[in-house]
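Novice: Need the 3D shape of this:
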Amino acid sequence: MTEPAATELPWWHGTTIYHVYPRSFADGNGDGIGDLRGLIDRLDHVTDLGFDTLWLSPFFTSPQHDFGYDVSDYRAVAPEYGTLDDADELIAACHERGLRIVFDLVLNHTSEQHPWFRESRRSRTNDKADWYVWRDGKGRYGRRPPNNWRSSLEVRSAWQWSPERRQWYLASFLPWQPDLNWRSPDVRRAMFDMARFWLDRGVDGFRLDLFGTVMKDAEFRNNPLHLVTGGGDIPHLWRRVHNENTDDNFALARELRSVTDDVAPPDRVLLGEVFGSSATVRRYLGDHDGLHLVFLFEFLAFRYDARFVRDRISAYESAFPAPTQPTYVVENHDQTRSIDRLGGDLRKARVLAVLLLTLRGVACVYQGQELGQPNTYIPLRDAQDPIVREFFSWVPEVIARRLRRRINRDEMRTPMPWDASPGHGFCPPETVPWLPISAVPGRDVASQRAVPGSLLNLYRRLLRLRGEVRALRHGELRLVPDMPADVLAYERSAPTERYAVYANFGDRVARVQLTSAGDSVLGTDEAISLTGRDLRLPQHSATVVRLR
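Specialist: A predicted model of the protein is given here:
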């Protein structure tokens, strides 16, 4: 398939996204909590690296039980983060730098402290009685849950009892995050108006939190018992056929797309947090009339293995042929830091960086990933993460420390280390940050900026190369066959140029022959050598080659 000209492509096609968790990025007022002012002051870090788009986790008014993902006012800024004027200034500051900005939008649920829910649970007859998902229970006095639906973590029922209404309300994630009833025309109207409120202020689109669970089965049928793994989600015992990825949810994607397309200018983006197989999540794109992009969380749960990565690329190329785009991510605010999953090996982190920023599609990088920032161990007894408090406080610390998949999300949300000074440039030296700051020597922005071969500078070189080379940003991708078991290779091509990427995942030096002669334009190891078509790759190294 011939790629369209770059001028014909939407801005999000092949964009690179930098994900900021605002509470931990930069503290602008000295209270130990990151805020919008701190982000504005540090915005040049994002543009200097070469990213195109900023994704900002929620900063709306919230009781902060889930640090912003429990919204109590969608149109206001939480006081600890700033003001509405600060949000407007941030949008303007991004656009002045040529940076797009995407807000995190929680459509599935609100906080139980949202005025809508406070009114809804007062009675069965008030004006907002049907704004949330309410059901009568089973058994005597209705004190058994209406069906077998479980919360996202599968630990408990998703249903919560309300003595005020003597009914159950649905909370698909945490007990105090009641699910909105999107079958109510009033809810739809209110939520679409809220989206327009931010679009009119200039935001370039939304990352849609837990979008796959918004529309549930209208008949509230039980889910079948069946162990399900994969799709980038945690294993669960029930197939969530009635409360996740329903046909009505795919239809909602198209309806939300029409809302964003109707706002001038219409070049906004919708990026869905959805779980499932490639074929399932592809349905959210519709016939180019649904969401623009969806995360591919099977890649987030990566194995550092050439065959695994090759198989995933092959599957995504099949499910998301051009002009659709796969969206690659290896870290976020909910998952163990990638450097920890790589055993702390920076060579492997460099290989991942090369792949992430040279594959066809959209690349997403979480703050600190460019530094090789590790998890910061925090005992469960000190956790602020509500998942620990609600579900896992009973886990013995000796077991919690050994788990590969961390259950305390605080550990991957610790503040950004800007330098090696007291406070690490995140907050004043005398201020206690809201979470402890990772203090690994050399893993801060200032230190790595001064080292040409640092991981930070590798990200900068890759982003610059991606921005300059059309084949890497918008070109076709072809996997190169017949490689050694530990080597992954693919070519990226545009009408006037061809590039190839070779990565050695093995513990031994690999020697491969290129499809044609070329020149190495970027490598992760000084010992990489290319003579004619003969390429020598040291263990855990990668190179980008311009083919002649």
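
Novice: Every contact and neighbour count from this point should use C-alpha atoms.
Specialist: Noted.

Novice: Nearest residue to the most centrally placed residue in the chain in space, please, no chain neighbours.
Specialist: When Cα atoms, centre = their mean is applied to the chain, the residue found nearest the centroid is Asn332 (5.2 Å). Leaving aside its sequence neighbours, Asn332 sits nearest to Tyr366 (Cα to Cα, 6 or more residues apart in numbering; 5.4 Å).

Novice: who touches the one you found in this structure?
Specialist: Contacts for Tyr366 were tallied using Cα atoms under 8 Å, 6 or more residues apart in numbering; they are 18-20, 331-333.

Novice: Inside helices: which ones of the residues you listed?
Specialist: Using DSSP state H, no member of the contacts of Tyr366 falls within helices.

Novice: ok, which stretches of the stretch 1-150 of the chain are strands?
Specialist: Listed in chain order, the strands of the stretch 1-150 of the chain (DSSP state E, counting those that start in this stretch) span 16-20, 53-56, 60-61, 73-77, 100-106, 134-135.

Novice: Between strand 100-106 and the fourth one, find me the angle.
Specialist: So the one you mean is strand 73-77. 140 degrees (axes from the mean of the first three to the mean of the last three Cα atoms, to 10 degrees).

Novice: before we go on, could you also do this sequence so I can check it against the first one:
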Amino acid sequence: MSAPQGWWREAVVYEVYVRSFADSDGDGVGDLPGITSRLPYLRDLGVDALWITPFYPSPQHDHGYDVADYCAVDPRFGSLEDLDTLLDTAHGLGLRVIVDLVPNHTSSEHPWFVEALAAPPGSPARSRYLFRTGRGAGAEEPPNNWESVFGGPAWTRVEGTDQWYLHLFDSTQPDLDWRNPEVAQMFEGVLQFWLDRGVDGFRVDVAHGLFKEESLRDQDRPEEPDAGDAPREIVERTLADEPMWDQPEVHEVYRSWRRLVDDYSDEHGTDRMVVAEAWTQTPESMARFVRPDELHQSFNFSWLLADWSAPAFAEVVRGTLAAMAPVDASPTWVLSNHDVVRHPTRYGGGARGLARARAATLVMLALPGSCYLYQGEELGLEEVDVAPEHRQDPSWFRTGEVGRDGCRVPMPWSGQEPPYGFGPPGSTPWIPQPADWGGLTVEAQRADPGSTWSFYQRALAARHRHARGAGPVELIAAPAEWGADVLAFRRGSLGVVLNCGEVPVPLPTGRLLVASGDSDPGVLAPDHAVWLELPQGSSGPSSISL
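Specialist: Model (predicted):
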């Protein structure tokens, strides 16, 4: 197994949404050469690695998460040679590169699924996917009551037959049957293909979804529970019945992948890693994915899902660290990604939402483990209200509800009008950019020491100097003058204070290292956070106990 000091254990990883990062050829869609041209920017920002969303051949019904060929590059994004150039350039700049892997489903245009549709029921070709006979008279009803993540039934009928196929996402993304050994063999080959080209790791999409309960039974979906006199939190802790997610068989897949990746790392003298996107229901179930013989990391969505509240954040920190400790895994922290509303908007939007976003980011960067950033958050970008005629998320077409397009609007790099340097002048980005983004561009913010970009650069530099290897987290009991909505902890001499309340609070004695925004000396304003270098042997004010 990899040494516990692996580079990924305390890395800051920057997610690049390939379609929206940088367009080199003016077709309105980001591409690999565009990413390569901006790699010095990522080095200057201060991140350690980048994660690139899928760039494989795909009909793009779900923007690359419907893969038609796992061992090639979609021509709209470039070529394998462009990918090699990107890897070489990144490594020359000291950056690691993680690529997306999509093992739960393929595109409906993948050769396997095309073959399956042409083959009869019960054939070897169909056994790679989950085909079943429909229920009811004439097989008119789906085989079970499962629903797609994107809305509507999770089954589509094969026209003119009694057979249906499972797709937990869009109908163009049929789920693979991981009980078929051919599937596992294929993906081990995919891992080896990209490891041979020099990638440093993989992000596993829907890592909790590969296996379903073998019976494919109905999901128990009771109506909204009647809480009666029970406290609300007790009702909410009832775990959902999920026969399609987080099945025990998935862990043997990841044990085999860990052996493959570790053997490869030892053979080539490199340190490769795998991080799971596993939306599990508890910290304990998340920890099962990162046991010593399984994956290296798993995304911790508890931080992202927490309310703006010091007690809520403290509970996430306690629960995460407690779950990771028995398996000696490094925790991860994330506030935004390409699937969720950007966190300045989640925190209320406008100046207050941005202040809270910067404060939460500063606290996150002080915690042990790895942090995953999403492109554009260093600019303070908010969710964009994309006009209906420009929306492209498959969930929009299935449900009519606003999907994820608002967090995927292309990056603004320079200038006062679209495309803001995302592509050549006169090009049209695949999703329109707002007309008022001129002050938010990288060019504008790099010249402003008070900008969000400058704050991120300072915070990332401070993390390298003060937080890496700083020791365990010790939560601080708040003194009376702080009230109930202040989160404070220390890691050795590093002290961190976050004010989620409505009034300023006094700060402990210590040298200011970095702040999320301006406050009066000696106090911390609402919606702000600071790092302090505490005097050696000090626990701050006498009312603070560690």
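
Novice: Just give me the match in the second structure for the residue nearest to Asn332 of the first structure.
Specialist: Structural alignment (TM-score structural alignment) places Tyr366 of the first structure against Tyr374 in the second structure.

Novice: tell me which element the aligned residue in the first structure for Glu284 of the second structure falls in.
Specialist: In the first structure, Glu284 of the second structure lines up with Ala279, judged by TM-score structural alignment. Assigned by DSSP states H and E, Ala279 of the first structure belongs to helix 278-282.

Novice: Which secondary structure elements does that helix sit against?
Specialist: Secondary-structure packing of helix 278-282 of the first structure (3 or more Cα pairs under 8 Å, 6 or more residues apart in numbering; DSSP states H and E): helix 306-319.

Novice: The helix it packs on vs the second structure, average distance?
Specialist: Mean deviation of helix 306-319 of the first structure relative to the second structure after superposition (mean Cα distance after the TM-score superposition for the first structure): 1.3 Å.

Novice: So which bit of the second structure is whatever helix or strand comes next after that helix matched to?
Specialist: Downstream of helix 306-319 of the first structure, the first helix or strand assigned by DSSP H and E is strand 327-329. Here strand 327-329 of the first structure aligns to the second structure at residues 332-334, judged by TM-score structural alignment.

Novice: List of residues touching that stretch?
Specialist: 297-301, 303-304, 364, 369-373.

Novice: and if we set it to 6 Å?
Specialist: Residues from elsewhere that reach stretch 332-334 of the second structure (Cα atoms under 6 Å, 6 or more residues apart in numbering): 299-300, 304, 369-372.

Novice: got these as CSV, with secondary structure, distance to Asp405 of the second structure and neighbour count columns?
Specialist: Formatted as CSV, the contacts of stretch 332-334 of the second structure follow (DSSP: H, G, I helix; E, B strand; the rest coil; distance: Cα to Cα, whole Å; neighbours: other Cα atoms under 10 Å):
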residue, secondary structure, distance to Asp405 of the second structure, neighbour count
Phe299, coil, 22, 21
Asn300, coil, 23, 25
Leu304, helix, 18, 19
Gly369, coil, 30, 22
Ser370, strand, 26, 23
Cys371, strand, 23, 25
Tyr372, strand, 20, 24
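
Novice: now for those residues, which pair is the farthest apart?
Specialist: Longest distance between any two of the contacts of stretch 332-334 of the second structure is 15.4 Å, between Leu304 and Gly369; criterion Cα to Cα.

Novice: where along the stretch 251-400 of the second structure do the strands fall?
Specialist: Under DSSP E, counting those that start in this stretch, the stretch 251-400 of the second structure gives strands at 273-276, 297-298, 332-334, 370-374.

Novice: Any chance of those in CSV with distance to Val261 of the second structure as columns?
Specialist: Below are these laid out as CSV (distance: least, Cα to Cα, whole Å):
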stretch, distance to Val261 of the second structure
strand 273-276, 7
strand 297-298, 13
strand 332-334, 20
strand 370-374, 20
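
Novice: Of all these, which one is nearest Ala387 of the second structure?
Specialist: Of the strands of the stretch 251-400 of the second structure, nearest to Ala387 of the second structure by Cα to Cα is strand 370-374, at 22.6 Å.

Novice: Superposed on the first structure, what's the mean shift for the closest one?
Specialist: Taken over the aligned residues, the distance from strand 370-374 of the second structure to the first structure averages 0.7 Å (mean Cα distance after the TM-score superposition for the first structure).

Novice: No more questions from me, cheers.
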